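[1] the sequence and its predicted three-dimensional model are supplied below.
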Amino acid sequence: MLNRKDQRLRRSRQTRARIALQNVARLMVFRSNTHIYASVVSDCGSKVLASASTVEKEMRTQLGAAGKGANTEAAALIGKRIAERAKAAGIEKVAFDRSGFAYHGRVKALAEAAREAGLQF
């Protein structure tokens, strides 16, 4: 019997196998109970091209108290920020890798903010 973490990791492996066939950079998202992280990884999967998270010092000051990184507003800020950094690195098109998390709440807010800021996926 798989626990919740193993189920999520199983879903993420399936997604990554499909994304690997597309030969595009992937926007990878991880969410914890207190923070959200986003990275743009090269199509060969070995190099991080851009990253953003609610752990960064300037983001923490922008969000206020230390525990404010776990809401949809923070996720939207990270989505906008990762899109800006990806475009600065010369990446316009990515595949969205939600790492097995449901496309709901913070993950959805991050994705929609990245799309509005100009990333295509």
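    Nice, I can see it.

[2] hey, let's count contacts and neighbours off CA atoms from now on
    Noted.

[3] name the element the residue nearest to the spatial centre of the chain belongs to?
    Taking C-alpha atoms, centre = their mean, the centroid of the chain lies closest to V29, which sits 2.7 Å from it. Taking DSSP states H and E as the criterion, V29 maps to strand 25-31.

[4] against which helices or strands is that strand packed?
    Contact partners of strand 25-31 among helices and strands, from 3 or more C-alpha pairs under 8 Å, 6 or more residues apart in numbering; DSSP states H and E: strand 36-41, strand 94-97.

[5] residues in contact with the closest residue in space to the residue nearest to the centre of the chain that isn't next to it in sequence?
    Sequence neighbours aside, A38 is the residue nearest to V29 in space, at 4.6 Å (criterion: C-alpha to C-alpha, 6 or more residues apart in numbering). A38 is in contact with 27-30, 51-53, 78-79, 82, counting by C-alpha atoms under 8 Å, 6 or more residues apart in numbering.

[6] check it against this one:
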Amino acid sequence: MGLSTSERRLRIRRRIRKVSFGTATKPRLSVFRSNKEIYAQLIDDNKGVSLAAASSRDKELAKAKGTKSEIANLVGKAIAEKGKKIGIETVAFDRGGCLYHGRVKSLAEGAREAGLKF
């Protein structure tokens, strides 16, 4: 009997978190994707705090029109701009168990376009 989708994703998520660790100088860019929205956070795992966050539900981005992938690209650019304001240049990417495809890939490309280095 195979794993369900949620069990498979949880297993992948745990495997990624073993190697992906964020510090104050190089935080972890954590991505959460739901069916409708997408969220991104810059996390310092040493202190256990979120340094910056952006989502498709933010006031500026909620008005944006386009496909889910286009909005994810805008979220990536927004999190990169917030990171640059607090002096963050490089991050460790945590895709949260999702495949690096579609909206997750679009968010990562938007963050790279805005100047974050993975």
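    Okay, I see it. Values in this document were obtained by computation on a predicted structure and should not be read as measured data.

[7] TM-score of the superposed pair?
    Here the TM-score for the pair of chains, by TM-score structural alignment, normalised by the length of structure 2, is 0.89; 115 aligned residues with a C-alpha RMSD of 1.7 Å.

[8] quick revisit: to L119 of structure 1, which of the helices and strands packed on strand 25-31 of structure 1 lies closest?
    Nearest of these to L119 of structure 1, taken as C-alpha to C-alpha: strand 94-97 at 7.2 Å.

[9] what span of structure 2 is that closest one aligned with?
    Here strand 94-97 of structure 1 aligns to structure 2 at residues 91-94, judged by TM-score structural alignment.

[10] show residues contacting that stretch.
    Contact partners of stretch 91-94 of structure 2, identified using C-alpha under 8 Å, 6+ apart, comprise 16-17, 20-22, 26-31, 116-118.

[11] can I get the buried part of these as one ChimeraX selection?
    In ChimeraX syntax, the buried subset of the contacts of stretch 91-94 of structure 2 is picked out as below (16 or more other C-alpha atoms under 10 Å):
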select :16,20,21,22,26,27,28,29,30,31,116,117
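
[12] what's the closest of the contacts of stretch 91-94 of structure 2 to K85 of structure 2?
    Among those, and counting by C-alpha to C-alpha, the member closest to K85 of structure 2 is L116, at 11.7 Å.

[13] got the contact list for the closest one?
    Counting by C-alpha under 8 Å, 6+ apart, L116 of structure 2 touches 80, 88-91.

[14] neighbour-wise, which of those leads?
    Ranked by the number of neighbours (other C-alpha atoms under 10 Å), the contacts of L116 of structure 2 place A80 first, at 30 neighbours.

[15] nearest residue to R81 of structure 1 in space, please, no chain neighbours.
    Closest to R81 of structure 1 by C-alpha to C-alpha, 6+ apart is A52, at 6.6 Å.

[16] quick one: map that neighbour onto structure 2.
    Aligned by TM-score structural alignment, A52 of structure 1 pairs with A54 of structure 2.
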